[in-house]
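Enquirer: Okay, sequence plus prediction incoming.
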Amino acid sequence: MAKKTRTSSKGGDKFLDFSTVKEKREKKQPESRKDAEELRLEEAIFGNLDEFKENLGAEDEEVQIDEGGKVSEQEENGDVALLDDSELFMMDVGEPSKIDSEDAATRDVDMLSNASEDEDFEEEQEEAVWHDSDDERVEVSLLDNARLRKLRRYEDENMLNGVQYSARLRVQFERIYPKPKWALKKTDDDGENSDEEVSLSEASVLPSSLREILQSSVSYAAKKTSVLQPGQIDIKRLKDANFQSPSHSGIRCMSLHPIYPLLLTCGFDRTLRIYQLDGRTNPLLTSMHLRSSDLQTAAFHPDGKHVIAGGRRRYFYIWDLETSKVQKVSRIYGHQDLQPSMERFHLDPSGKFMALEGKNGYVNMLDALTGQFVTNFKIEGTISDVLFDSNGANLFVLSYEAEVWQFDIKAKTIVRRWHVQDAVATTRFSLDSKNRYMAIGSKSGIVNVYELARNDAPKAIATLDNITFSINSLAFSTDGQVLLAASRGKKDTLRLYHVPSFTTFRNWPTSVTPLGRVTAVIFGKGGELCVGNEAGRVGFWKLAHYL
């Protein structure tokens, strides 16, 4: 069978006939007439063409404004017809019209005049570099959000536009953080007396790096204190000392610089961190990671130029802050068997000696900067804690069997030895700055306070039983008027006692004070109180009785 050939409509067998297309174009379509409603809508949208042609050649006339400042309706409708073709269009460059700019300026002036009533708001405002037109259209409710209610000027105030809201936030920010002195414009009078009025308070010691602090000549002097009354204590909470760079493990030890407001922390994250305490930002100045040792103890040397740190190893580190060099002291020649670990050590106030807690009741004395062995002292039993007196002449050793040993360092002799009254397992003890009172904590939570006389035997004067867990932190304030006792056995276990009445302060800490499980505490010369916990945070408080 012969196959039929298929012709494609796209092929060349059939061609387009232009004659038929031309005929279709020549056919006239019947025009549909517009009804009255369609013509009325067309005139409302596109205007009346006949009136436009009639008024096209009319002369320009002045627009009359009535007494109320409004253009009459008749003149307003004919205003477009009186304009030239060049005036019918304009280029939009993003700038507001004259009337809109005057309204916006009026609103800004009114808003700034209201904000200037606040005492902390500046009287003279510099011209802004950039304006956001959306700020005028934004509306913020002060009643819907509880955190914004403090921005109200009266109780029922609710809605604010964006410009007013920005001004209120600026005023509130400057109330909390006033402008620093370096940001204020200097006058001629300020320049004359700037060299004479140099404050030695902690607020003026704000260099940007640790090297600048160590090279500065401004000292951090201890503040005078007033007589503290028992019952209640005036204490203020500040920003956490390490909130900008918290520790990744629990705080094991803390130390304050002897000259500048610097805080040293260490822990099981093997990192030494130094913070500058200003109460607001508390910046991290520097840190050092020691990957081979879980740090247990770290302290500033009394000269302020070195940091000594040790962990559960047979060596410790001496960090030179000026040169950033680290020296590793690896052994005690001839006494290695008595010192299996260098995790717990103590520095005397003069910075000459370093006391290491050894085994079998031995306390090894080394040179604090060279690590060379000097001498050792021995007690009966297991060592719980070691400390020096404020003069550095005597060494006190506390045994776990509730005995206190006092040694004369220079004579290398035992001065006295006594048993702690009604105590079984003693853990920590502390001595005030005047070498008068000694507080001794036990595993049962009881703290016994002794008064140290020069010749007579120590006399127990108080027994504090407010804590029922093992005491792991004891400290006297630098003025000797406050005693702190804490335990990490239970969360928020910390008490403050008035000295010399040894009664608790009733108003602090409260049930909402964020203490955590306390692992380390320290008092500063200016009334600072730093409390470290197992979460790696260091709480920061200030005692108000320091003038």
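Expert: Thanks, I have the structure now.
Enquirer: CA only for contacts and neighbour counts going forward, please
Expert: Noted.
Enquirer: Going along the chain, name the strands of the stretch 401-547 of the chain.
Expert: 403-408, 413-419, 426-431, 437-442, 447-451, 459-464, 473-476, 482-486, 494-498, 518-523, 528-533, 538-543 (DSSP state E, counting those that start in this stretch).
Enquirer: ok, and here's another one to check against it:
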Amino acid sequence: MPTATKTKRVAVKDIESSSDEEEFNGFNNPEPEEIESERDGEEEELERLVFGDAAGFRQRIKGFKTTEEESKGKELVLQDSDVDSGPGLETVQDADLYFIDTEPTALQEKALSAALEDDEDETGGDAPAWSDSDDERISISLATRPQLRKLRRTEAEDVISGKEYSRRLRKQFQILNPVPEWVQTATSGRPIKKRRTSGGSETSDSSSDEDMDLDGEVLTQQPLARLLQDADTITNRATTVNGAPRKRKFRPEVIDIQRMKDIVTSGPSAITCLEIHPTLPLLLSSGPSSTLSLHHLQPTPPNPNPLLTTLHIKHTPLTTTLFHPSPSDPRIFLGARRRYFHVWNLQTGQVEKISRVYGHQEEQRSMETFKISPDGGHIAIQGSARKGGGILNILDANTLQWVAQARVESTGGIADFAWWADSKGLIIAGKNGEMTEWDMEDRIAVARWKDDGAVGTTTIALGGKSEKSLGGWRYISVGSSSGIVNVYDRKPWHLLPTSATSSLGKKPQSKTTIPNNPTPLRILDQLVTPISHLAFSPCGQIMVMASRWKADALRLVHLPSCAVYRNWPTVKTPFGRVTSVAFGEVAVENKGAEGDLVLLVGNEKGAVRGWELRA
């Protein structure tokens, strides 16, 4: 028996040796044609160390096979920490410590896509209004274009269907542009739909088939409706402290001012009209592009001052757009160089077109310039007729019917006009520098006075409330075509009505303390081109003057000192050609009851930039 066993082992050894010799026969390279040069022992040893030899190569291959066979039988066993782990991991091969993470198979990837689609259906909201059947038939390669490689889930993924491509693009867009917070808040709850009956009453119905078509419209208007409902208390909290009006005091010559993030970076046309609602945090901007934009003034990051909505009126280059000042009557009046103007009701979304002023069509051939009284009761529209000077037609703001007409004698017509603070009269500036104080109650001109210098009056502005002054305004500034701005103090100007009746039975004329040629409080000559814009801050302590005929032509003036601020604007302040200016107050949550005074400037490139003014 021992002899047989020995013979068997030898036979196996001979078979292995013969198989190895056949397997590595190509490495012996026994070609007799090659003539080898004589080499010494040192050279052969060096060649073996660098390139190796057949015997060393066979030995390493055998060792690799042995290691691979042993690793197939190994199992990973989790042991408790209290048990002695033996000699440790010093003798364990690297192949046993790591594994290669392979990509998912086609079946796994298909299951993953189906799971993601199910998740999207559960959280995606409303179903799409339209589906393209070609999306299933087309294929898109994600690996060919570098811009699409970010849509891959694995490095080896390449071709996907059109539907999957659309879904991944939508998901990538939502990651880069998250939904604003005010939209999430507004759409978090489903609004109760209402339908109007023939009698005008509204009945709520959460499951009416007639209201399904209006559901999308209700959701679209919901953010603006909620803003109009809650913004009154927000703004009042920003302008009062402990129930009393908050008083801020600015110092002269140096002002603390900080630039805000641009509300609009550029637009299709110049911004010729800017206005901040006096009680609601709303900003409107418009221009010759026939489009009005409405922004929510909310300077908190990450998305300050979001755009709420826009209104486009075809073939109507807008020249004047104004808010109705009442928070309970959120309407916007839009005028252009047309025989008609529009009224947009923000609560209902209805846009009404007013085609004519009955009885005065010939005098009112254009509605491009108008102003609303501070109490919201009347609208003054500048007439197109210049016979005898100029005409203002006054309409009732609610019924939009003609009420009165103010006619002034001025060479060249009317340059500008403004309402008194108590809405009981207007001041009308003629292009020849003559100012007319017109009383709404008596329908007469109570005073006329001449601007100092009187070189081509271009615009006027009233500001700084004072109950003792004529009309309730403390200051009036008058701009001219030479770049000079005259500032007058109206505090000593009073209206002195007489109660006596003349012997002829005629109503006596009211008298005032306004001199015929008053002396300006200060003459400002910092600008050298025609003045196009003048505006006072709500507190009456800051005045801005600007000219659109020269780039960066804007200055701030402190009142009552009439000192021009010398630290702002700087040479790097990016105004451009100023086409509109507006002051307003914005509520800031982290400041409690105190808000910020903001200055907004629009330019010819369609940009709207803002600055915060701090006392």
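Expert: Thanks, I have the structure now. As the structure is a computational prediction, the values presented were derived from the model and not from experiment.
Enquirer: Could I get the TM-score for this pair?
Expert: Once superposed, the chains reach a TM-score of 0.66 (TM-score structural alignment, normalised by the length of the first structure), with 394 aligned residues with a Cα RMSD of 3.4 Å.
Enquirer: In a markdown table: the strands of the stretch 401-547 of the first structure, plus distance to residue 42 of the first structure and mean neighbour count.
Expert: Shown next, in a markdown table, are these (distance: least, Cα to Cα, whole Å; neighbours: other Cα atoms under 10 Å):
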| stretch | distance to residue 42 of the first structure | mean neighbour count |
| --- | --- | --- |
| strand 403-408 | 108 | 19 |
| strand 413-419 | 111 | 15 |
| strand 426-431 | 98 | 25 |
| strand 437-442 | 98 | 24 |
| strand 447-451 | 98 | 21 |
| strand 459-464 | 98 | 16 |
| strand 473-476 | 91 | 23 |
| strand 482-486 | 89 | 25 |
| strand 494-498 | 86 | 21 |
| strand 518-523 | 84 | 24 |
| strand 528-533 | 81 | 24 |
| strand 538-543 | 77 | 22 |
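Enquirer: so which of those gets nearest residue 356 of the first structure?
Expert: strand 403-408 (14.8 Å; Cα to Cα).
Enquirer: against the second structure, where does that closest one fall?
Expert: Mapped onto the second structure using TM-score structural alignment, strand 403-408 of the first structure spans residues 434-439.
Enquirer: That stretch vs the first structure, average distance?
Expert: After superposition onto the first structure, the mean distance of stretch 434-439 of the second structure to its aligned counterpart is 0.6 Å, using mean Cα distance after the TM-score superposition for the first structure.
Enquirer: what do we get in the second structure for residue 497 of the first structure?
Expert: Under TM-score structural alignment, residue 497 of the first structure pairs with residue 557 in the second structure.
Enquirer: I'd say its match and residue 566 touch.
Expert: No: using Cα atoms under 8 Å, residue 557 of the second structure makes no contact with residue 566, being 9.6 Å away.
Enquirer: Leaving out the residues flanking it, which one is nearest to the equivalent of residue 267 of the second structure over in the first structure?
Expert: The alignment partner of residue 267 of the second structure in the first structure, by TM-score structural alignment, is residue 247. Distances taken as Cα to Cα, 6 or more residues apart in numbering place residue 536 nearest to residue 247 of the first structure, at 4.6 Å, with adjacent residues excluded.
Enquirer: Also residue 528 of the second structure?
Expert: residue 483 (4.6 Å).
Enquirer: what about the aligned partner of residue 409 of the second structure in the first structure, distance to residue 541 of the first structure?
Expert: Mapped onto the first structure by TM-score structural alignment, residue 409 of the second structure lines up with residue 380. Distance, residue 380 of the first structure to residue 541 of the first structure, using Cα to Cα, to the nearest Å: 40 Å.
Enquirer: now residue 271 of the second structure: how far from residue 264 of the second structure?
Expert: Residue 271 of the second structure is 10 Å from residue 264 of the second structure, by Cα to Cα.
Enquirer: what sits in contact with each of those two?
Expert: Residues touching both residue 271 of the second structure and residue 264 (Cα atoms under 8 Å, 6 or more residues apart in numbering) are 606-608.
Enquirer: Next, format the strands of the stretch 401-547 of the first structure as TSV and append distance to residue 20 of the first structure.
Expert: Output for the strands of the stretch 401-547 of the first structure, formatted as TSV (distance: least, Cα to Cα, whole Å):
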stretch	distance to residue 20 of the first structure
strand 403-408	125
strand 413-419	129
strand 426-431	114
strand 437-442	116
strand 447-451	117
strand 459-464	118
strand 473-476	109
strand 482-486	107
strand 494-498	106
strand 518-523	101
strand 528-533	97
strand 538-543	95
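Enquirer: ok so, going back, please work out how many residues are found near the counterpart of the residue nearest to residue 247 of the first structure in the second structure.
Expert: Superposed on the second structure with TM-score structural alignment, residue 536 of the first structure falls opposite residue 606. Residues lying near residue 606 of the second structure (other Cα atoms under 10 Å) number 21.
Enquirer: who's in contact with residue 606 of the second structure?
Expert: 264-271 are the contacts of residue 606 of the second structure under Cα under 8 Å, 6+ apart.
Enquirer: again, 6 Å this time
Expert: 266-267, 269-271 (Cα atoms under 6 Å, 6 or more residues apart in numbering).
Enquirer: Which one (most neighbours) among these?
Expert: Neighbour counts for the contacts of residue 606 of the second structure (other Cα under 10 Å) peak at residue 271, which has 28 neighbours.
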